[in-house]
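Student: no sequence on this one, just coordinates:
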């Protein structure tokens, strides 16, 4: 499908950047990505079929890129905060409708959502069931992802993939790593693909000067751990800075991490995230971020350009799409996809 993308001057400027790390060092997305990066590995034919279904659906089918609609905020952020801007999404069927009409590869949401509409939609769009969440009724709040159902339950619903979050750096991270690794092993045994939300969470990671939750070095290391846990796709926030390990005085570093493998440019920072996904053998998708209203469309396009030019594999964007009128949500999802369909937007 042809792209009709029009870029703002700010986003157009991103097209001139050349990464300090050569694109020849990464495994770039493309139509034969599964054959190049998954077939030589240990994934079973059933898992490869599920990955093929995910990469083969929607407007980006066959490109090696993915556009996923995630809606788990009803648990993670409360329903009122999530669906108050557009109450039609209190009805979970509208989440599936938005993903379908928006041309997404898959829809990522909760056991509750899929449990109400699975029979009607399981054959229409790949399901990505989010199996754990950080619920907000525990007071005081804490950084703890807990299971809300089993992998077998997701499989029985017709899921193509399961997703989970680990809060790397939190007090509960060791349990979450073990729990999610075991869940991903079971998902692969049943033939499903796996997606990991590799988020960092620790109050110490945020200083008066910077929020290192979005540092390239910390998030990159989280990505590397996520691949090791068995993730087929890594979801990560777009990096905004670097030098978290040095500033916080923990972990291990090497000068080239900051001097020759990255700069402060967002595409270089994101390429460092891709490098940590085993040089792109496992796809990096960046999150679309919160909805700020006016300016969401240009912000989403910018994130997509940064991700694509860095060697990432797509966006997983929710609030910017579902917290606005339905038709505008479809338009925003299509605009993101247009970035990946536009051949003039190439690897940096």
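Tutor: On my side now, so go ahead. Bear in mind the structure is a predicted one, so any value in this text is a computation, not a measurement.
Student: only C-alpha atoms from now on, for both contacts and neighbour counts.
Tutor: Will do.
Student: residue boundaries of the helices in the stretch 201-348 of the chain?
Tutor: 216-228, 244-248, 256-259, 266-275, 296-310, 319-322, 326-341 (DSSP state H, counting those that start in this stretch).
Student: in the third one, what's buried?
Tutor: Which is helix 256-259. Neighbour counts over helix 256-259 (16 or more other Cα atoms under 10 Å) mark residue 258 as buried.
Student: what's in contact with it?
Tutor: 217, 242-243 (Cα atoms under 8 Å, 6 or more residues apart in numbering).
Student: what about the strands in this protein?
Tutor: 66-71, 106-109, 127-130, 132-133, 146-147, 161-168, 193-200, 233-236, 283-287, 314-316 (DSSP state E).
Student: run the chain-centre distance for the third one.
Tutor: What it means is strand 127-130. Per Cα atoms, centre = their mean, to the nearest Å, the displacement of strand 127-130 from the mean C-alpha position of its chain is 13 Å.
Student: that one packs against which elements?
Tutor: strand 106-109, helix 111-121, strand 161-168 (3 or more Cα pairs under 8 Å, 6 or more residues apart in numbering; DSSP states H and E).
Student: and the contacts of that strand?
Tutor: With Cα under 8 Å, 6+ apart, strand 127-130 has contacts from 72, 106-111, 114, 154, 158-164.
Student: which one (most neighbours) among the residues you listed?
Tutor: Counting neighbours by other Cα atoms under 10 Å, the top entry in those is residue 161, with 30 neighbours.
Student: take the one below as the second:
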């Protein structure tokens, strides 16, 4: 194992690198690997064209042929405003630099908006897989309204040469059922056209904050993942679980004591393992988000998230702000260090 990875993990190194999962054993999981498409996806109802596009995704960049993915997502210009996102590095107001960061950073794909990818599609769509995000939450409406609305069409993404479309559902929100219907129809159309699908399975409800913020609890995010895979998302994007017991704390929905007594523990790898289990035991890949940039600790935080995801049975990391809110050379370095976790054969599924 790279000494750099252990050094970045610091005092958490032994806990994360030596942990053995006693909750849901690895033997019950469909773990990532070079043969993942043949071993798992080819037995589904996905068409050969969808499998071909997934193969493009899984055979590009530094993680090609490993079964893992590293994706650069840059939709924050809409989701968080252009100024908030790109003021730290104004070069990324230009879509070409976004794509170049993904390419030079060795990513499997770049995920961004219809406008960003459309602006440079003829130059780059044949050189790196495109994932076109078709819905967004925008922050110019006053007062702020938190809803995901369609900004683009699946057919337009197909014409652009994208290998996949991405979408977000705010599970738990008052608008979630409309979003479910919209995304379900969009994903069916994408699969008909031969594109893969990636779903941001986020939670949004003020009631999910009580004694702590349960938007990242393993049980609630796990159920969001389960709903997302039911919509036939090929890849699930989820925030890394930081706690548990959302159902019991908020006192709603249905759960089982076994979720907390047998299927999870307080260890971050076990919490993430439950997220993966809700992705049909890994039949749909789980990629965890890299989170906001916090400055000097970004590299260590990203590597820690990657180790947790990989050892839990996840499929990779999708990290944006930590990479593009800094000089390009530094962003490339951060992306490469994340990828090094998945390339290190000594870091295994727990």
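Tutor: Cool, got the structure. This one's a predicted model, so the numbers in the text were calculated from it and none came from an experiment.
Student: before we move on, the earlier item: could the strands of the first structure go into CSV alongside distance to residue 77 of the first structure?
Tutor: Formatted as CSV, these follow (distance: least, Cα to Cα, whole Å):
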stretch, distance to residue 77 of the first structure
strand 66-71, 11
strand 106-109, 13
strand 127-130, 15
strand 132-133, 10
strand 146-147, 15
strand 161-168, 14
strand 193-200, 16
strand 233-236, 18
strand 283-287, 16
strand 314-316, 17
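Student: looking at the ones you listed, which is closest to residue 8 of the first structure?
Tutor: strand 314-316 (19.2 Å; Cα to Cα).
Student: the closest one vs the second structure, mean deviation?
Tutor: Compared with the second structure after the fit, strand 314-316 of the first structure shows a mean deviation of 0.2 Å (mean Cα distance after the TM-score superposition for the first structure).
Student: who touches that strand?
Tutor: 65-70, 235, 284-288, 303-304, 307-308, 336, 340.
Student: ok so, going back, quick one: buried ones out of the contacts of helix 256-259 of the first structure?
Tutor: Buried among the contacts of helix 256-259 of the first structure (16+ other Cα under 10 Å): 217, 242-243.
Student: show me the residue at the heart of the second structure, geometrically.
Tutor: Nearest to the mean C-alpha position of the second structure, by Cα atoms, centre = their mean, lies residue 237 at 3.0 Å.
Student: corresponding residue for it in the first structure?
Tutor: Matched by TM-score structural alignment, residue 237 of the second structure corresponds to residue 235 in the first structure.
Student: likewise for residue 336 of the second structure?
Tutor: Residue pairing (TM-score structural alignment): residue 336 of the second structure is matched to residue 334 of the first structure.
Student: I'd like to know how far the closest residue to that match other than its chain neighbours sits from residue 286 of the first structure.
Tutor: Using Cα to Cα, 6 or more residues apart in numbering and skipping the chain neighbours, the partner closest in space to residue 334 of the first structure is residue 102 (6.2 Å). To residue 286 of the first structure, residue 102 of the first structure is 18 Å away according to Cα to Cα, to the nearest Å.
Student: ok, the aligned partner of residue 272 of the second structure in the first structure - how many residues close by?
Tutor: In the first structure, the residue paired with residue 272 of the second structure is residue 270, using TM-score structural alignment. Residues lying near residue 270 of the first structure (other Cα under 10 Å) number 31.
Student: the residue nearest to residue 334 of the first structure reaches residue 333, doesn't it?
Tutor: Yes. With contact defined as Cα atoms under 8 Å, residue 102 of the first structure reaches residue 333; the gap is 5.7 Å.
Student: looking at these two, which one has more neighbours?
Tutor: residue 333 (29 against 26).
Student: ok, now which ones touch the more buried one?
Tutor: By Cα under 8 Å, 6+ apart, the residues touching residue 333 of the first structure are 67, 102-104, 317, 321.
Student: any chance of those residues in CSV, with distance to residue 173 of the first structure too?
Tutor: Below are these laid out as CSV (distance: Cα to Cα, whole Å):
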residue, distance to residue 173 of the first structure
67, 28
102, 35
103, 35
104, 31
317, 25
321, 30
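Student: neighbour-wise, give me the winner out of those residues.
Tutor: residue 67 (31 neighbours).
Student: nearest residue to residue 347 of the first structure other than its sequence neighbours?
Tutor: Leaving aside its sequence neighbours, residue 347 of the first structure is closest to residue 309 (4.2 Å, by Cα to Cα, 6+ apart).
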